[in-house]
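Novice: Build me a structure from this.
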Amino acid sequence: MKKRQIGIIGTGNLGIRHLQAVALLKESCRINVMDISKEALQNAKEVWQETEGAQNHEISFVTEMTSMPKELDAVIVATVSHVRKKVIEELLAHARVRYLILEKVLFQRLEDYGAVRELMEKNQVQAFVNCPRRMYPVYEKIKKKLERARTMEIMVSGSDWHLGCNGIHMLDLIGYLAGTEQITAGVSESGQMTADVSGSEQITLDISGLEPECLPSTRKGFSEIAGTIRGSLGRCRAFSLASYPQKGIPASTVILSDVCWCRILEGKRELDFADASTGWEWKKETFEMPYQSRLTNLALEELFAGGSCRLTAFEESCRLHMALEEQLIPWFEKRGKEKGLCPIT
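Specialist: Next up is the predicted model:
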């Protein structure tokens, strides 16, 4: 039987986690790892030698796209944001790809979203974006509890959790919990970002609560933000994403709805929950939060078995990304950054 061909492009911290996860695939595969950095590839080789399940697969490490196979069942693109569009273009010009899993932030320019969407349609590629909280059992449980909710409020807060880089994760989580799969973005006459959800509801974003200056990212050449982003999204009539510049405030997510209340402390793996069955008294429980190195294999197995997976569909994620970047690009421009660019990865 011909082995499935899996590609991983980019072997930074996240790329390595994807590589470790792919080794856990139950089916023996051919894994093709590409990075233009020989140093990064050498590190990936060393990690692979110590990875559980590595002996079950064949693997190659290459520095050029032309060295990748011409047909790939699935490719994980774990590059930084400013080269992702180019990498996807080069990949699809070289190979026939069935499934793509993309890291976020997806792209830095708004026009890239439409261009890549057209490219995927042309090449009949099915793509997903790695916002993995949709695969966490704790959030699957909360989503089930919220199915009957008519309205909810969600507040995410904590010290310096990299609002630019990670804000899309939490915006995606809100979309997942609020059930907003169909979002179309636009800008109102007043300039506020809005988007239709299922033809009737909207996403609104207000970035006036951001700290006045952009911050350096932990990754050289990129920027970060702090402060608060507020908005509404589908059944979530109000949300806030607050990253405080001062240290020491633990990250928390609070969900208030007409059917239940939840308070999630991911760092402590604790969930406080209340609803009518508890007399609206808080009940504490603990949960496991799976590492990326044990998630990507599950997403791939879901794709190979049924043609879809629990990660965010590319189209849905594009709309959320675009809604956020429509706001952030002018904000960065006013602070001297390149016109039309959202310098976040």
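
Novice: rest of the way, CA atoms for contacts and neighbours
Specialist: OK.

Novice: how about the nearest residue to A95, chain neighbours excluded?
Specialist: K70 (4.3 Å; C-alpha to C-alpha, 6 or more residues apart in numbering).

Novice: Spit out the contact partners of that neighbour.
Specialist: Contacts for K70 were tallied using C-alpha atoms under 8 Å, 6 or more residues apart in numbering; they are H94, A95, R96.

Novice: Can you list the residue ranges for helices in the stretch 51-200 of the chain?
Specialist: 84-94, 110-123, 137-145, 163-178 (DSSP state H, counting those that start in this stretch).

Novice: And those: which comes nearest L298?
Specialist: helix 137-145 (12.9 Å; C-alpha to C-alpha).

Novice: packing partners for that closest one?
Specialist: With contacts defined as 3 or more C-alpha pairs under 8 Å, 6 or more residues apart in numbering; DSSP states H and E, helix 137-145 has these neighbours: helix 163-178.

Novice: which residues touch the helix it packs on?
Specialist: By C-alpha under 8 Å, 6+ apart, helix 163-178 touches 104-105, 131, 133-134, 139, 142-143, 146, 152, 154, 156, 181, 223-227, 233-236, 241-243, 312, 317, 320-321, 324, 344-345.

Novice: Repeat the analysis, applying 6 Å as the threshold.
Specialist: C131, K143, E224, I225, A226, G234, R235, C236, S243, T345 (C-alpha atoms under 6 Å, 6 or more residues apart in numbering).

Novice: what angle do the longest helix anywhere in the chain and helix 163-178 make?
Specialist: If you go by DSSP state H, the chain has its longest helix at helix 314-333. Counting by axes from the mean of the first three to the mean of the last three C-alpha atoms, to 10 degrees, helix 314-333 points 140 degrees away from the direction of helix 163-178.

Novice: Now the second one, please; I'll put the structures next to each other:
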Amino acid sequence: MEKVALIGCGNIGRRHLQALAAANRPMQIFIQEPDLDARDAAVELITGVRRLEFEFMNSAREVSEASDGSLDLAIIATGANVRKVALAQLLDSVRPRTVLLEKVLLTSERDLQEVGHILSDLGVNAYVNCGRRGFPGYRQLKSELFGMKCTSFSVKGAGWGLCSNAVHFIDLAEYLFEEELTALSGKALDFGSFPAKRPGCIEISGRLTGKLESGGMISLECLSGQFQPIFIEVACGNLVWIIDEANREIKTLADGEVVRSRPFESRNVSEMSHLYVELLEGRSVLPDYNTSARQHGFLLRVIKAHLNLPEGESTHCPIS
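Specialist: Coordinates of the predicted model:
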């Protein structure tokens, strides 16, 4: 029976729990979550699920003792501001074979570096949950783009959480074109910031712009106001693909004319049990820690500059 630790069982943690339950594999899940309401919500989701056993813990030490010091997978689904501490406490007590970390990964460049060193020194495989890599629709699009040079990659919408979710789209662009981001700018961001849903965190509206290795441009635009569904546009020369995730549709344009329209298969976290099966088997299509840490570094530097925070690597950004 496989052993999994879930550290943090709030809204995002429960989505991971649903996906694990849907994997239909014999599994013990050790859930570290002190909040009783969060525990009750988790129980409602997974009580009666076949082949799955679970119990709640208050500390990493309890997780280690209950699992006999052996874990196949650990999922760190806490807020970004406490993720480093939660991971360090777990690794002090037990060595998981694989770790899955939520994004926003960490809130300072120094923490990104230090956690990277810890994982490397301990030989722990770690990945970050930028799950669009797991959408069948993007896997198909990636195969269509093979060998093509990116002209532009853009995201447009409103209220979708630029600070919280920009890294999803930076990673998606890198995944589709197999190129690294080389520059990111916040010059087109709106002035100031506003409170995010998570207490103590902020959000920003406006547009981030960036560049890929081959010169392709990235534009991530989040208008202020209430949420409006995003549209993703990928351009290669005279060909353009427009993805409407909300309505699960993708259109292909040639020289500005629609030449094809087909269903686009997207998934919620709770619907991607295949990603967790891959992780349990020691492989993953998700970005590894070093890839995501590099992407996060670009984002943190832009946000620090926008908020006029100190430039140092130890400066924390109030995002999650």
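
Novice: TM between them?
Specialist: After superposition, the two chains reach a TM-score (TM-score structural alignment, normalised by the length of the second structure) of 0.92; 313 aligned residues with a C-alpha RMSD of 2.0 Å.

Novice: which residue in the first structure lines up with S205 of the second structure?
Specialist: Aligned counterpart of S205 of the second structure in the first structure: A226 (TM-score structural alignment).

Novice: can I assume D72 of the second structure is in contact with K3?
Specialist: Yes: using C-alpha atoms under 6 Å, D72 of the second structure is in contact with K3, at 5.4 Å.

Novice: Excluding residues flanking it in the chain, which one is nearest the most centrally placed residue in the first structure?
Specialist: Centre of the first structure computed as the mean C-alpha position; nearest residue by C-alpha atoms, centre = their mean is C131, 2.9 Å away. Leaving aside its sequence neighbours, C131 of the first structure sits nearest to H169 (C-alpha to C-alpha, 6+ apart; 5.7 Å).

Novice: Counterpart of that neighbour over in the second structure?
Specialist: Aligned partner of H169 of the first structure by TM-score structural alignment: H168.

Novice: Which positions within stretch 85-97 of the first structure qualify as buried?
Specialist: K85, V87, I88, L91, L92, H94, A95, R96, V97 (16 or more other C-alpha atoms under 10 Å).

Novice: Equivalent analysis for stretch 123-131 of the first structure, please.
Specialist: V125, Q126, A127, F128, V129, N130, C131.

Novice: How about stretch 294-308 of the second structure?
Specialist: In stretch 294-308 of the second structure, counting by 16+ other C-alpha under 10 Å, buried: Q295, H296, G297, F298, L299, L300, R301, V302, I303, K304, H306.

Novice: Let's have those residues in TSV, adding distance to F194 of the second structure.
Specialist: What follows is these, written out as TSV (distance: C-alpha to C-alpha, whole Å):
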residue	distance to F194 of the second structure
Q295	23
H296	21
G297	22
F298	21
L299	17
L300	17
R301	18
V302	16
I303	13
K304	15
H306	13
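
Novice: Pick the one among those closest to A41 of the second structure.
Specialist: Using C-alpha to C-alpha, these come closest to A41 of the second structure at H296, 31.0 Å.

Novice: with the second structure superposed, average distance for the longest helix of the first structure?
Specialist: Superposed on the second structure, helix 314-333 of the first structure shows a mean distance of 1.3 Å to its aligned residues (mean C-alpha distance after the TM-score superposition for the first structure).

Novice: Could you name the helices and strands sitting against that helix?
Specialist: strand 126-129 (3 or more C-alpha pairs under 6 Å, 6 or more residues apart in numbering; DSSP states H and E).

Novice: Quick one: residues in contact with the strand it packs on.
Specialist: Counting by C-alpha under 6 Å, 6+ apart, Y99, L100, I101, L102, E103, T312, A313, F314 sit against strand 126-129 of the first structure.

Novice: Looking at these, which are in strands?
Specialist: Y99, L100, I101, L102, T312, A313 (DSSP state E).

Novice: quick one: which of those is nearest to V77 of the first structure?
Specialist: Of those, the one sitting nearest to V77 of the first structure (C-alpha to C-alpha) turns out to be L102, at 5.0 Å.
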